[in-house]
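Student: Give me coordinates for this.
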Amino acid sequence: MPHFSATCPIEYPIKAFLEKKVLDLELTLNFINIKNNFKNRRLFMIACVFVTSFLGCLVTVPLFFRYAYFLDLSTAKKIGLFVVALVLGCMPLLSDFSFENVLGGAYPAWRTTVWFIYVFCIILLTFTVLRDAAWAVLYKAGVAVSPLDKIWTVRLNAVAAVLALAASFSAMHSGLKIPDVKTVLISSDKITAPQNVVLLSDLHIHRTISPAKIQGIVERANALNPDAILLDGDILDDDVEKIKPVAELLKGLKAKKGIYFTTGNHEFYVGYKETTEALKKLGFTFLENGGAALGGGLYVGGIPDVSGRHYGFDVKVDKAFENAAAFDFKLLMSHTPADFKAADLTVSGHTHGGQIFPFHILVKLANKYLAGDYGSVYVTRGAGQWGPQMRFLAPSEITFIKLLPKGQKAMNITPVFPVGEPNPYGKFFTGKTYLTRLNAYDDIFKTSLGNVTFEPAARTNWHKHTGGQILLVTAGEGRYQERGKPVQVLKAGDVVRIAPNVEHWHGAAPDSWFSHIAVETNPDINVNTWLEPVSDEEYK
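Tutor: You can find the predicted model right below:
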């Protein structure tokens, strides 16, 4: 369930009688400073127990009345079932890590079962309310029996229970599977060269999480060949010693320009110093009211989660961007969604997109943004989840942000090498191209290598090389033609050997980006001669 603390199973769903939203328990309790010592922590836990029980019973007590109270049972049996309903409402309290001391190796299965039952009750109530609403309308229209009819209520209750059970297993699958990639395209005149950024948030690594899922997230993120990876808080959510083997799987993350992280509210709950030091030991750069220039016009800043102010950590966006140039595209990592005017784009998590419907409604009441693209703010649903390892109508995601220069077409390939900067030889090309120098000519290897990336329909002019050239196609679909011969289609893995002094051109297909490595052959005698552009008629 979204943004609920590790110490208090329900952190947001009542935000308050103080703010006229849904009571933000964390803010409210910190407001009166009751978390500063052992006695006050006990008060905090008592308050959490009360709120958790209250909200759980708001789910299970109505189920008791709709599924059991109307049956022809003795008073003693009804009282017994009512007690069962109250116990089911308090199930999250039985998932606490302290139960591991009693259950030992059986604890992970216990925790999974406890949360499954609780989520099943939530889904069952949701289905029941929707069913009863439709039933009431049909009854009012005179086409259905009364919703109070015992026989039909028992029948439809059975149907609702079966559907809720199926939905609960589906929710468990959604929570346990490796998240799908969600691609977000953003263009800006401040971006000078394409930048690919992977955003990971809300992994909530704890002692019972599946190592295979974390490994899968690492592999899927790496497959995107990102320039940078951003860990946007709530990454570690347990005693760091208990989760060390799983957390170290994150060391496998790879990004050309580095991996950066900031804190979420749960890093503060489970230990700010311990969690941040653990992530730094993995080789990640900590952006706490700080930033880094990544090239291509991109500057990334990070701030502590807003809950950090209760632990002495203030949000200082101006400091995060103090070293950024005025013309840089400023991307801010803020775990909790908020508007920051200093940022061109704020990326956040925290909400989990509601995680379990209908909590979407409560989460939206407690936050300005729920999930998705809001222009200057993007809120990811996160790659993990807190509490139940389940998601219902709120799929997890690995967010792939493609930052493009204004007017540039979206890339539909995964380059092997960095796209690079705008091609300095662009005057000899039609359309936009980019160049990354892989090896400059020297006296040892006596050759030069360059990775050239073409936007769709971009191509070279007609030209020739006195020493010839070899092209190694690495991504996308392209075109190649020699003067007087048909156009050839090129795909990844193709090798084109161009003899000396042969007039030719090469470029991208009309609807695909295209990358190749250009190998200069016979460099001591190789001179390029650029000729006329390739006309649209010749290209087609």
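Student: C-alpha from now on. contacts and neighbour counts both.
Tutor: Fine.
Student: could you measure the nearest residue in space to Lys316 that is not next to it in sequence against Val306, distance?
Tutor: Leaving out its chain neighbours, the residue that sits closest to Lys316 by Cα to Cα, 6 or more residues apart in numbering is Asn289, at 5.5 Å. Using Cα to Cα, to the nearest Å, Asn289 is found at 12 Å from Val306.
Student: Quick check: neighbours shared by the two?
Tutor: Residues touching both Asn289 and Val306 by Cα atoms under 8 Å, 6 or more residues apart in numbering: Val315.
Student: Looking at these two, which is more packed in?
Tutor: Under the criterion of other Cα atoms under 10 Å, the comparison of Asn289 against Val306 puts Asn289 first, with 22 against 19.
Student: That one and Ile303 touch, don't they?
Tutor: Yes: counting by Cα atoms under 8 Å, Ile303 is a contact partner of Asn289 at 4.6 Å.
Student: Find residues that contact each of the two.
Tutor: Common neighbours of Asn289 and Ile303 (Cα under 8 Å, 6+ apart) are 315-317, 320.
Student: Alongside the first, I'd like the structure of this one:
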Amino acid sequence: MLVDNPKIKRGVLLSTDVMTLVLPVTIFFPESLPYLVKILMQGAGYSWAAIIACMVPVGLCFEPIRWGIKLLGDGIRVPRLKIFAVLCLISIAMTVGGYINATSPVVKEVAFDLSKGAKGAKEFRVVMFSDLHAGKLMTRDRVGAIVNMVNSLNPDLVLMVGDILDDHDSELSGAADELALIKAPLGKFAVLGNHEYYLGNSWSRRMLEKQGVKVLGDSSSIVDDKFLLVGRNDFANLRSGGPRFALKNVIPEGNSLPIILMDHTPHRLDEAEQNNVALQVSGHTHNGQLFPFNLVVKKLYEQEYGTYQKGETQYYISCGVGTWGPPLRTTSRPEVVLMKVRI
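Tutor: Predicted coordinates:
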């Protein structure tokens, strides 16, 4: 809602017009901009888009107040300037708080007992993260800090559950190279998420394998002779004409080991249950990342975040450790997940 002062109106309109143009310029003319300028403009543009998306429902909440005041009769002025000031303060708080939150990942600890009471069960420290989105805005320094966090947890095994790479600048900036520094004696494994398929299946696989990451695409690997790790091709592969085989055809015939499944998108969770998967880990949802998109995500998925169980199959859906688009988070803390898995 605009205030009555014409100069303020013009200033606000001009500023919003400029900010609205920033993001399209970085998307359609990326080669015409110096790298640092492109990063700064893209961060500002995405942040502005996020503010608009989040402020629309907040602004709508003020509409009943405004109409209520008008309906009370003449002589009562709608406090437009005050309402505008409140909206600006909410915007500032959301932007600053959302950025601080997005750049302050936490360690989330969860435990899963897949042993079914078997003697000689062993506990594995499995570190899992998803949705890193290494690229322009998820810089080498930020990726390096997350890698240090992962290593500080002394993992036996590291699982990267898709959308690890966001754009080809992850190679140019060296952000992807930081993944080579992850240390895990039983290996580091990944599945491709929808963003890796957007970048190109071959390029993404090659980039991750260059960092010593084993990519599982509708394939499996036995870990420490204790469990079978299975990785799925994401649903995004179907859109480009690639395969996503039925899970029963991915699990080796005659397998008797407990199964841990990596599947980027938590869709059709019943397939894991039907194939006796002990634990499925997923990401993709970001838990909405920004209010009110968490409410939308909650409607789209059977389980959008956290632990879940169907029958004897357990699930963990991560909100992710990075951001896509605006470098802001208002619905959850970015997380690296330490799973203590007893098998």
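Student: Just give the TM-score of the two.
Tutor: After superposition, the two chains reach a TM-score (TM-score structural alignment, normalised by the length of the second structure) of 0.84; 328 aligned residues with a Cα RMSD of 3.1 Å.
Student: rewinding a little: the residue nearest to Lys316 of the first structure maps to what in the second structure?
Tutor: Matched by TM-score structural alignment, Asn289 of the first structure corresponds to Asp218 in the second structure.
Student: Surely that match is in contact with Leu229?
Tutor: No: counting by Cα under 8 Å, Asp218 of the second structure does not reach Leu229; the two are 10.7 Å apart.
Student: What residue in the first structure is paired with Ala236 of the second structure?
Tutor: Aligning on TM-score structural alignment places Ala236 of the second structure opposite Ser307 in the first structure.
Student: Identify the residues contacting the match of Asn289 of the first structure.
Tutor: 230-233, 244-245, 247, 250 are the contacts of Asp218 of the second structure under Cα under 8 Å, 6+ apart.
Student: Using CSV, lay out these together with distance to Ser170 of the second structure, secondary structure and neighbour count.
Tutor: CSV is the format used below for those (distance: Cα to Cα, whole Å; DSSP: H, G, I helix; E, B strand; the rest coil; neighbours: other Cα atoms under 10 Å):
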residue, distance to Ser170 of the second structure, secondary structure, neighbour count
Val230, 26, strand, 25
Gly231, 23, strand, 29
Arg232, 23, coil, 26
Asn233, 22, coil, 25
Arg244, 26, coil, 16
Phe245, 29, coil, 14
Leu247, 31, helix, 19
Val250, 30, helix, 16
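Student: show me where the stretch 51-200 of the first structure has helices.
Tutor: 75-89, 100-103, 107-140, 150-176 (DSSP state H, counting those that start in this stretch).
Student: got those as a markdown table, with distance to Lys280 of the first structure columns?
Tutor: What follows is the helices of the stretch 51-200 of the first structure, written out as a markdown table (distance: least, Cα to Cα, whole Å):
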| stretch | distance to Lys280 of the first structure |
| --- | --- |
| helix 75-89 | 40 |
| helix 100-103 | 29 |
| helix 107-140 | 28 |
| helix 150-176 | 27 |
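Student: could I get these as TSV with mean neighbour count and distance to Tyr539 of the first structure?
Tutor: What follows is those, written out as TSV (neighbours: other Cα atoms under 10 Å; distance: least, Cα to Cα, whole Å):
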stretch	mean neighbour count	distance to Tyr539 of the first structure
helix 75-89	16	68
helix 100-103	12	68
helix 107-140	18	57
helix 150-176	17	46
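Student: Could you tell me where stretch 111-122 of the first structure falls in the second structure?
Tutor: Under TM-score structural alignment, stretch 111-122 of the first structure corresponds to residues 42-53 of the second structure.
Student: average gap between that stretch and the first structure?
Tutor: Aligned to the first structure and superposed, stretch 42-53 of the second structure gives a mean residue distance of 1.9 Å (mean Cα distance after the TM-score superposition for the first structure).
Student: How far does that stretch sit from its chain's centre?
Tutor: 17 Å (Cα atoms, centre = their mean, to the nearest Å).
Student: So what touches that stretch?
Tutor: Taking Cα under 8 Å, 6+ apart as the rule, stretch 42-53 of the second structure contacts 19-23, 26, 91, 94-95, 137, 290, 325-328.
Student: Need the counterpart of Pro211 of the first structure in the second structure.
Tutor: Structural alignment (TM-score structural alignment) places Pro211 of the first structure against Arg140 in the second structure.
Student: I figured Met390 of the first structure was touching Lys177, is that so?
Tutor: No: between Met390 of the first structure and Lys177 there is no contact under Cα under 8 Å: 9.7 Å.
Student: what is in contact with those two at once?
Tutor: Common contacts of Met390 of the first structure and Lys177 (Cα under 8 Å, 6+ apart): none found.
Student: Can you find the partner of Arg205 of the second structure in the first structure?
Tutor: In the first structure, Arg205 of the second structure lands on Thr276 (TM-score structural alignment).
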